[in-house]
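Enquirer: Need coordinates for the following:
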Amino acid sequence: MLFDSGRMFYGRLPRAIIGGSALLLVGILLAIFLTGALQSEPVAWTAIACALMLVTFLAFGFSRIQVLDNEVRLQWFPFYRRRIPVAAIQRAAPATIHGLRYGFGLRFGPFGLGIIQDTGPGVQLDVGRGYLLSLGSADRQERFLAALAAAGVHVQRF
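Expert: Okay, the predicted model is just below:
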């Protein structure tokens, strides 16, 4: 294995957004309970409870990126896994992920597919359609690009 990012969890901003959403949903459920709306609106409180469970489940999501001799493995727990043959990667370039421009988690956009856990250093892969991968630190970004270069991928530097 040439590179293993390990489990990369959400950064401060995504955690604050997820935590705020969870608190809001808990507040709504508490209001439903205190006002007696449990009996009159069973579908509403069930939907809010399901949303709270989903937000809580997604809060524990993580990404992992690995470079082996012949493939790059991408994982965004709990919903996405992909193996990309190194020969299919035309180019890799450093990228910077800014604020809420792309969102967080598994994202689709003009860049292709993004696995975005935090703002900061990332890498753009050109594989027919693109991949935008957040890496969380400049050191991890540099090690990932070096591993891709060692595997034979053309790496564009800053």
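Enquirer: Please count neighbours and contacts with C-alpha atoms only from this point.
Expert: Will do.
Enquirer: Residues contacting the helix or strand harbouring Ala31, please?
Expert: In this assignment (DSSP states H and E), Ala31 forms part of helix 12-35. Helix 12-35 is contacted from outside by 38, 45, 48-49, 51-52, 55-56, 59, 104, 117-118, using CA atoms under 8 Å, 6 or more residues apart in numbering.
Enquirer: Here is a second sequence; please produce its structure as well for comparison:
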Amino acid sequence: MFQDAAVLFDSGRMFYGRLPRAIIGGAVVLLGGILVAVSSTGALEAEPLGVTSIAVALVFITSLAFGFSRIQVLENEVRLQWFPFYRRRIPVAAIQRATPAAIHGLRYGFGLRFGAFGLGIIQDTGPAVRLDAGRGYLLSLGSADRQERFLEALTAAGIHVQRN
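Expert: Reported below is the predicted structural model:
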């Protein structure tokens, strides 16, 4: 019936880099240790709400460890996904320009981020692209090759790519 537009670029699943994984892993170990300590001291009976809150935080942070992002460029739209919480389709006509960028350290944080730059999907440090579509998007791509293929696909879709 309806055929999907041709995919010009697909990043595949991009998982967190080394530093974000270390931070998430440290938080999981810390919360797990707190839960073990709390259960061994009998605080579960004294503060069940606090223990439940720690357990919920542990489950939430553990689920973030399995999060990934995926970016696709189709002939008529750009699709952004940050699993498990965010999906967005941006019509190509709404994107004024794209520029290469770089993410260094934890300046922007990691994961799904909101800031002066707009919305960021940041899985790792390194090559990224800024999209100007009314509001800004900062998309980490993890490698220079993936960044270049993404920019080429945007150009093929008719988006102005402003090279530095």
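Enquirer: still on that earlier bit, please indicate which of the contacts of helix 12-35 of structure 1 are buried?
Expert: 38, 45, 48-49, 52, 55, 59, 104, 117-118 (16 or more other CA atoms under 10 Å).
Enquirer: After the helix holding Ala31 of structure 1, which helix or strand is next? Please name it.
Expert: helix 37-40.
Enquirer: For whichever helix or strand comes after that next one, grab the matching residue range in structure 2.
Expert: Toward the C-terminus, helix 37-40 of structure 1 is succeeded by helix 42-59 as the next helix or strand (DSSP H and E). Under TM-score structural alignment, the alignment places helix 42-59 of structure 1 onto residues 48-65 of structure 2.
Enquirer: How about stretch 8-23 of structure 1?
Expert: So stretch 8-23 of structure 1 sits over residues 14-29 in structure 2, by TM-score structural alignment.
Enquirer: Can you give me the buried ones in that stretch?
Expert: Those would be 14-16, 20-21, 24, 27-28, for stretch 14-29 of structure 2 by 16+ other CA under 10 Å.
Enquirer: Distance-wise, check the most centrally placed residue in structure 2 relative to Gly33 of structure 2.
Expert: For structure 2, the residue sitting closest to the mean C-alpha position, by CA atoms, centre = their mean, is Ile121 at 3.4 Å. Distance from Ile121 of structure 2 to Gly33 of structure 2, counting by CA to CA, to the nearest Å: 30 Å.
Enquirer: again with Arg163 of structure 2
Expert: From Arg163 of structure 2 to Gly33 of structure 2 the distance is 48 Å (CA to CA).
Enquirer: which of these two has more neighbours?
Expert: Gly33 (12 against 9; other CA atoms under 10 Å).
Enquirer: hmm, back to that, for His104 of structure 2, state which of the buried residues of stretch 14-29 of structure 2 is nearest.
Expert: Pro20 (12.7 Å; CA to CA).
Enquirer: so Leu131 of structure 2 makes contact with Tyr137?
Expert: Yes: under the contact definition of CA atoms under 8 Å, Leu131 of structure 2 touches Tyr137, with a separation of 5.0 Å.
Enquirer: Of those two, which one has the most company?
Expert: Between Leu131 of structure 2 and Tyr137, Leu131 has the larger neighbour count (other CA under 10 Å), namely 24 against 21.
Enquirer: Which of the helices or strands spans that one?
Expert: strand 126-133.
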